[in-house]
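Novice: need coordinates for the following:
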Amino acid sequence: MATFLYRTGRWAFRWRRLVTFLWLAVLAGTGFAAAQAPAPPDDGFALPGLESQRAYDLMDERFPDSGAHGASARLVFVAPDGEKVTATRHKAAIEKLVVEAGGGSQVVQAVDPFRAQAVSADGSTAYSTVTFEAEAADLTEASREHLERAVARARDTGLTVETGGDALATQPAEGRSAEAVGLLVASVVLLVTFGSMAAAGLPLLTAVIGVGIGMTGVTALGSTFGLSPTTGTLASMLGLACGIDYALFVVSRYREERGRGHVPREAAALATGTAGSAVLFAGLTVVIALAGLTVAGIPMLTKMGLTAAGAVVVAVLICLTLVPALLGFWPDAVLARRTRRKARGAKGAERDHGGTEDNRGSRWARLVVRRPLPVLLLGVVGLGALAVPAAGLRLGMPGAEAEPTSTTERRAYDALAEGFGPGFNGPLSIVVDTEGTDDPEAAVEMISRRIAATDGIVSVSPARFNEARDTAVVTAVPSTAPTDAATIDLVKTLRGDRPAVEVRVGATYRITGSTAVNIDFAEKCRSALVPYLTVVVGLAVVLLLLVFRSLLVPLKAALGYLLSVLAALGAVVMVFQHGYGAELIGLEQTGPIMSMMPIFLVGIVFGLAMDYEVFLVSRVREAYVHGERPGQAVVSGFRSSSRVVVAAALIMTAVFSGFVGSVESMIKVIGFGLAVAILFDAFVVRMAVVPAVLALLGDRAWRLPRRLERLLPDLDVEGGRLTREHPTVVPSPDLTRIR
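Specialist: Predicted structure coming up:
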């Protein structure tokens, strides 16, 4: 593999104009296709096989003309303090608004709250539902503006009017601010690491090209494969972070090879063959982890995983071809200014014969090697303590309650909860299938009475039958909020009592509604988490066994990865579920953690943790294979790779942290979880726990049974063969070592 990539890098360096033109042509082509593509679909997900989804499917089949797929707006009216919405002037204003709203184009109906008894017991709050014939994405601006003008006129009368639903949903205007923040911090880190504007700019340039290709590709294929804008968010995150990191590793190795005396073309080829091999393996682990999200059986999660995997593939290909090509245009510009200055002054006496000078990485590693047990205990106990809150992890899907209070959707949610009770925002829909029943009305009535008698149910609406009278829908309002643990228990109770009820009435029923859908979704994600984690950890052990040809090193890597993931989950629970430090990141509402977040965290952090493991430990193994004692090999490996790994981790953290500022709670929690996971894994596990364990194990870390050694292929990820075939040359004055 290293030899093949060596030749690839050498070819790309030589034919740099062609390679650069081809990549720019791909970017232009995907950009043109994206511009011509139809608008992507709205966000949404299906849950095949789950009860709530089957109930929705039955409603679609039995109520074909119900307008269930049309957009809706819920208008919430709140009277001034001390007044009631039933007062003459307030009632007149509300009725006028309902009439105006009902006269809009694309409107199916607007419900009068006074006729529908949609007024709170204390008279302070009322609501009206406006239903449209078209979905939210297909509503015309004229339809939206007509309703908005009617709402504005009602507000002028002194009423507080808030709007919920998807018809007038607030669209967050975030632009690309998250990526901009990540790029800014990455630029600073790269400049400090390399000491060269060109060296800092090259990884940023290639990463931006890769993200551009990935995101325009998502847009171009959006309508074909149902890829929404949210689907591409994860691809944008990982494409940018991995693109910068992978290019960083290759450019750093190129500078090192130049410092060892190789001419630019040879240095670029060696960098692609050595660091490029590690990049290919690291990218493969990320792709496998993301593609493995398909095991959850959730279409939306599958799309996000495969889209992000595609972005990582693009990042790897660009790193292995475009990076060496661009190095061909500026072979000396990526060298540190001090190095170029020394070359011009012919101060080449200070030469590199293998990079034996101490730096911060080697000094840190030497400290750990001298005191491995205290460092190991401190790291494990610290991360273990942070992981404890993860035991109380609660999963759910954020709704309007997670929106900022500055949005009208959140204020409408709060007004309804205060006026009608916390469970009003998450009613349960009971879909009763009476096909083949002798007396459908009696069967539905018995089911309604049984549900109404269940503890935790506040009210049950009259049944609504379809035209064929073989299906009815009943709405039950819980006494607790949609994300409350008591509501989850209530749904489980209703489903647990169902078999006995169905036997008595001779009809079947299913529970759905947004609350039940979210509960089912969270349970599906929870049940998929352990199998997915098992697959990922098992994959880590197998891959590292192939790379390092050792039994204990892969085991150590997998356990360290588990520790960092659990610690990150614990930190997420402390902030997003319990609210510690929530104000620091602009989190206004705590509650259950987004259902998909733990699976994302497990998959993505696995790939990135293996990146750092490979780049660090491969250099340690290289030193050990060349005859150094175990402790000294750790010091030598960290001398060569720790600075680049630290820079890569800081860049990853910066990119993910940029998404913490998102107003969407889903993006915020993913960004926070990934950022802290990278910090824990890179700086605690890889930089402290790993060298401590290697120092304690000594020679045993690199042992492998002979029979297994003969069976395993030699991947040569660290490029040992290339090092032997292309030995270090004595550097001339213009090839001084990079510091």
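Novice: going forward, measure contacts and count neighbours with C-alpha atoms only.
Specialist: Noted.
Novice: just checking, what packs against the longest helix seen in the chain?
Specialist: With secondary structure taken from DSSP state H, the chain has its longest helix at helix 514-548. Judged by 3 or more Cα pairs under 8 Å, 6 or more residues apart in numbering; DSSP states H and E, helix 514-548 is in contact with helix 51-62, strand 395-396, strand 428-433, helix 552-572, helix 597-625.
Novice: out of these, which is closest to residue 73?
Specialist: strand 428-433 (18.6 Å; Cα to Cα).
Novice: elements contacting the closest one?
Specialist: helix 51-62, strand 471-478, strand 508-512, helix 514-548.
Novice: now those as TSV including distance to residue 557 and mean neighbour count?
Specialist: Listed next are the helices and strands packed on strand 428-433 as TSV, based on distance: least, Cα to Cα, whole Å; neighbours: other Cα atoms under 10 Å:
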stretch	distance to residue 557	mean neighbour count
helix 51-62	40	18
strand 471-478	47	23
strand 508-512	43	22
helix 514-548	8	19
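Novice: and the ones you listed as a markdown table, adding distance to residue 273?
Specialist: Formatted as a markdown table, those follow (distance: least, Cα to Cα, whole Å):
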| stretch | distance to residue 273 |
| --- | --- |
| helix 51-62 | 50 |
| strand 471-478 | 62 |
| strand 508-512 | 55 |
| helix 514-548 | 15 |
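Novice: before we move on, the earlier item: got the angle between the longest helix of the chain and helix 51-62?
Specialist: 130 degrees (axes from the mean of the first three to the mean of the last three Cα atoms, to 10 degrees).
Novice: so how far is helix 514-548 from its chain's centroid?
Specialist: 14 Å (Cα atoms, centre = their mean, to the nearest Å).
Novice: also this sequence, please, to line up against the first:
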Amino acid sequence: MAKLLFKLGKWAGSNSKKVLALFMLSIVVLGGIAINMGMSFNGGTSMPGTESKEAMEILSKEFSSGESLGEVHIVFKAGENESLDSEKNSSAIKELLDVIKQDDTVKSVETPAELGNINPEKQIGYAIVTYDTVADNVTEESKKLVEDNLDITRNSGMETGLAGSVEFEKTQAGGGPGEIAGVIIAYVILAITFASFLIAGMPILTALIGLGIGILLILIGTNYFDISSVSLTLAGMLGLAVGIDYALFIFSRFKQQLKKGYSVKDSVAIANGTAGNAVVFAGITVIIALIGLSVVKIPFITTMGLATAVVVLLSIIVAIIVVPAILGLVGHRIHPEKSNSFLRKITRANTKTNSNKWGKFVTRHPFLVAIVGITTLVTLAIPFFHLNLGLPNNGDKPYEFAEREGYDLLAEGYGEGFHSTLVVIADPLNINDTTEDNIEQLSKKISELDDVKTVTPAMPNQASDKFIMNVTPENGPTDPETKEIVKEIRELSDEHSIKVMVTGSTAVNIDVTAQIMDALPNFAMFIVVFAFVLMMVVFRSILVPLKAVLGFVLSIAATLGFTVLVVQDGNLIDIFGFPGTSAVLFLLPVLCIGILFGLAMDYEVFLVSRMREEYIYTKNAKQAVLTGMKENGAVITAAGLIMIAVFSGFIFSHDPTIKQMGLGLAFGVLFDAFVVRMAIVPAVMTMMGSAAWYIPKWLDRILPNFDIEGETIMKEFSQNEYKERNVS
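Specialist: Sure, this is the predicted structure:
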């Protein structure tokens, strides 16, 4: 692979304009296809084979008269000491609804008084606006008409919010101020690293090329596969981060070769054959981790992993083809004498003040560093043990959003359980004279369960062979008590020869989170075993892979524990912009394990492979650690900071799903790159000494040999250079 990449780099560097033109043309062509075909995201989270999915199909078939039309619930709360049905408030509500009626797509409008849903305190109620199409097809113009006219009732003194099946705030894939700030910070880090404002933009440019092609492929793919909009966000987040990092590794190696006196052309080829080889290996590791999400056996998570893997694959291709092409064009600008004088001063000052002081400190006090690092991560991991998973809802959105206001008003007026209503389907196995009595007994047992607020009378379907009732819990949709109610109702199945099924959005969410928690141990085991075997092949050692795996387990536990500490327990929520506490995003554990595994192995390979190279040459274990920290530590530090900057930009998104993903990935990189790889790993390697590199001879013989650092390239290149000098 190293030789092939060496030749590819040499060709790309010599044909820069052709390569760049080809990729630009690809973006234009794919962009045209994407615009022509449009996009069709599917945001569903249900899973085939679950009871809630089966019950949902029965509900649709037996109790539905057709497709559910889109509804907007406009929630009102009267002012203090006022009644919602007063003449003043009724008039304001009528005025608002009369304006909305002007929309030709509105099928019907019903006031709170007509619906009879005003709460006992006479302060809160909601109107229902029904459209002539399904919720996903309600136009932005219709939504804007509703939002723009809410001031009619607000100005009259009523609090007004929104609810219903029509979404007003959808997940967007980046582009906000936080994401832009993250890219700017990455640019500053690159500018200091390369001492050049021009060169600093090159890794970002190449990352955007790979990201652009990957995103366009996903948009086209939405017409053929069920892909959620969150997949696009995750792909954008990870694609941008790894794209910049992969380009950084190749640019840095190119710069090292220039300093050694190699020509621009030779430096491009060597950088691609060495660092490019490591990039391919690291990228494939990330891709395997993303494909490994299929182990969870949840379709939309599998699709999410595959879609993101496509973007990472494009990032690898761009890194080993487009990056050499750009270096062939602007490589001469990376020479120190061509660098920006201001940035060069910063870089030199940084080099002087950080002449491997951290590496020397770690190797002098390895036990102290290891204990502090491990204790820190273990402490942060403690909250993980009361992890509560759930799907985000309108109650997780910022307070200024009308949907958040509507959610809070409904909870205030009707209780938290209003948002967690369960649909229970009773299917008698035999219809007889006692069926009606058995259904009544079932209803009574459900109503007597702890934390159940109300149960509606059982209603039969048209054939009178199945019955439906709505159960309203006392608590919210992600509360443990609500999950317990679902479990207890399902346990009533087969009593009186009745099959009992529970569905509805709350039950579906409970089934999804339960499936993830059940699959999590298998997925984690797959990742751990794969990591151990991979590291054993790369480093020809038993203890180094064991240390790498245990370090990853520590960092992922600390990441999930910290997320629980913030999101679920409510600590530091003001700093990160969370409007309040909520359940942890149901897919966050598998995403963090899959993605952070790939990134962790990236940093492990770049750091420890240099230590191994030095140890093979000197047989001095401590010196090997110092060399690895000095030569590759700075690059890993820059790469980690860039990752954190990009991921952190997503923390300040308004969407609760994106916020949690940004938080988990940003702090995951922080813990793994800086606590594990830059502190615990060198400390433990120092304490293990030469034993770290032990491997039984029989095992060494049967393991395949991967030249990750491209050592054969450097040897052959040096030999050819020596021959050429002798001939001349």
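Novice: trace residue 654 of structure 1 over to structure 2, please.
Specialist: The equivalent of residue 654 of structure 1 in structure 2 is residue 645 (alignment by TM-score structural alignment).
Novice: might one say that its match is in contact with residue 188?
Specialist: No. With contact defined as Cα atoms under 8 Å, residue 645 of structure 2 does not reach residue 188; the gap is 10.5 Å.
Novice: neighbour count winner among the two?
Specialist: Set residue 645 of structure 2 next to residue 188 and count neighbours by other Cα atoms under 10 Å: residue 645 wins out with 25 against 16.
Novice: sec struct for the more buried one, please.
Specialist: Under DSSP: H, G, I helix; E, B strand; the rest coil, residue 645 of structure 2 falls in the helix class.
Novice: dump the residue contacts of it.
Specialist: For residue 645 of structure 2, the contacting residues are 181, 182, 183, 185, 186, 666, by Cα atoms under 8 Å, 6 or more residues apart in numbering.
Novice: now residue 431 of structure 2: closest residue in space, sequence neighbours ignored.
Specialist: Leaving aside its sequence neighbours, residue 431 of structure 2 sits nearest to residue 465 (Cα to Cα, 6 or more residues apart in numbering; 6.8 Å).
Novice: swap in residue 166 of structure 2?
Specialist: residue 135 (4.9 Å).
Novice: got it, and residue 618 of structure 2?
Specialist: residue 624 (7.8 Å).
Novice: what count of nearby residues applies to the aligned residue in structure 1 for the one you found?
Specialist: Under the alignment (TM-score structural alignment), residue 624 of structure 2 pairs with residue 633 of structure 1. For residue 633 of structure 1, the neighbour count with other Cα under 10 Å is 26.
Novice: you'd agree residue 633 of structure 1 is in a helix?
Specialist: Yes. Secondary structure of residue 633 of structure 1 (three-state DSSP): part of a helix.
Novice: residue 197 of structure 1 against residue 337, yeah?
Specialist: No. With contact defined as Cα under 8 Å, residue 197 of structure 1 does not reach residue 337; the gap is 9.2 Å.
Novice: hmm, back to that, and of the helices and strands packed on helix 514-548 of structure 1, who's closest to residue 317 of structure 1?
Specialist: Here helix 597-625 is closest among those (Cα to Cα), at 16.1 Å.
Novice: what helices and strands are in contact with the closest one?
Specialist: Against helix 597-625 of structure 1 (3+ Cα pairs under 8 Å, 6+ apart) you get helix 264-291, helix 514-548, helix 552-572, helix 630-658, helix 665-679.
Novice: could you dump those helices into CSV with distance to residue 174 of structure 1 added?
Specialist: Shown next, in CSV, are those (distance: least, Cα to Cα, whole Å):
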stretch, distance to residue 174 of structure 1
helix 264-291, 26
helix 514-548, 26
helix 552-572, 23
helix 630-658, 11
helix 665-679, 11
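Novice: need the counterpart of residue 426 of structure 1 in structure 2.
Specialist: So, by TM-score structural alignment, residue 426 of structure 1 is matched to residue 420.
Novice: how far away is its match from residue 413 of structure 2?
Specialist: For residue 420 of structure 2, the distance to residue 413 of structure 2 (Cα to Cα, to the nearest Å) stands at 14 Å.
Novice: and what of residue 251 of structure 2?
Specialist: Counting by Cα to Cα - residue 251 of structure 2 and residue 413 of structure 2 are separated by 60 Å.
Novice: which of these two has more neighbours?
Specialist: Counted by other Cα under 10 Å, residue 251 of structure 2 and residue 413 do not tie: residue 251 has more neighbours, with 29 against 21.
Novice: wait, a helix at that one?
Specialist: Yes. The assignment for residue 251 of structure 2 by three-state DSSP puts it in a helix.
Novice: how near is it to residue 74 of structure 2?
Specialist: On the measure of Cα to Cα, residue 251 of structure 2 and residue 74 of structure 2 end up 55 Å apart.
Novice: that older thread, which one of the helices and strands packed on helix 597-625 of structure 1 is the most hemmed in?
Specialist: helix 264-291 (a mean of 26; mean count of other Cα atoms under 10 Å).
Novice: quick one: it to helix 514-548, angle?
Specialist: 140 degrees.
Novice: residue range for the helix or strand just after helix 264-291 of structure 1 in structure 2?
Specialist: Counting by DSSP states H and E, the next helix or strand C-terminal to helix 264-291 of structure 1 is helix 299-329. Using TM-score structural alignment, helix 299-329 of structure 1 lines up with residues 299-329 of structure 2.
Novice: what do you get for stretch 400-416 of structure 1?
Specialist: Going by TM-score structural alignment: stretch 400-416 of structure 1 matches residues 394-410.
Novice: quick check: residue 712 of structure 1 touching residue 546?
Specialist: Yes. Using Cα under 8 Å, residue 712 of structure 1 is in contact with residue 546, at 6.5 Å.
Novice: returning to that earlier point: how about the contacts made by the residue nearest to residue 166 of structure 2?
Specialist: Residue 135 of structure 2 touches 69, 70, 71, 165, 166, 167, counting by Cα under 8 Å, 6+ apart.
Novice: that one and residue 164 of structure 2, how far apart?
Specialist: The value you get for residue 135 of structure 2 to residue 164 of structure 2, if Cα to Cα is used, is 9 Å.
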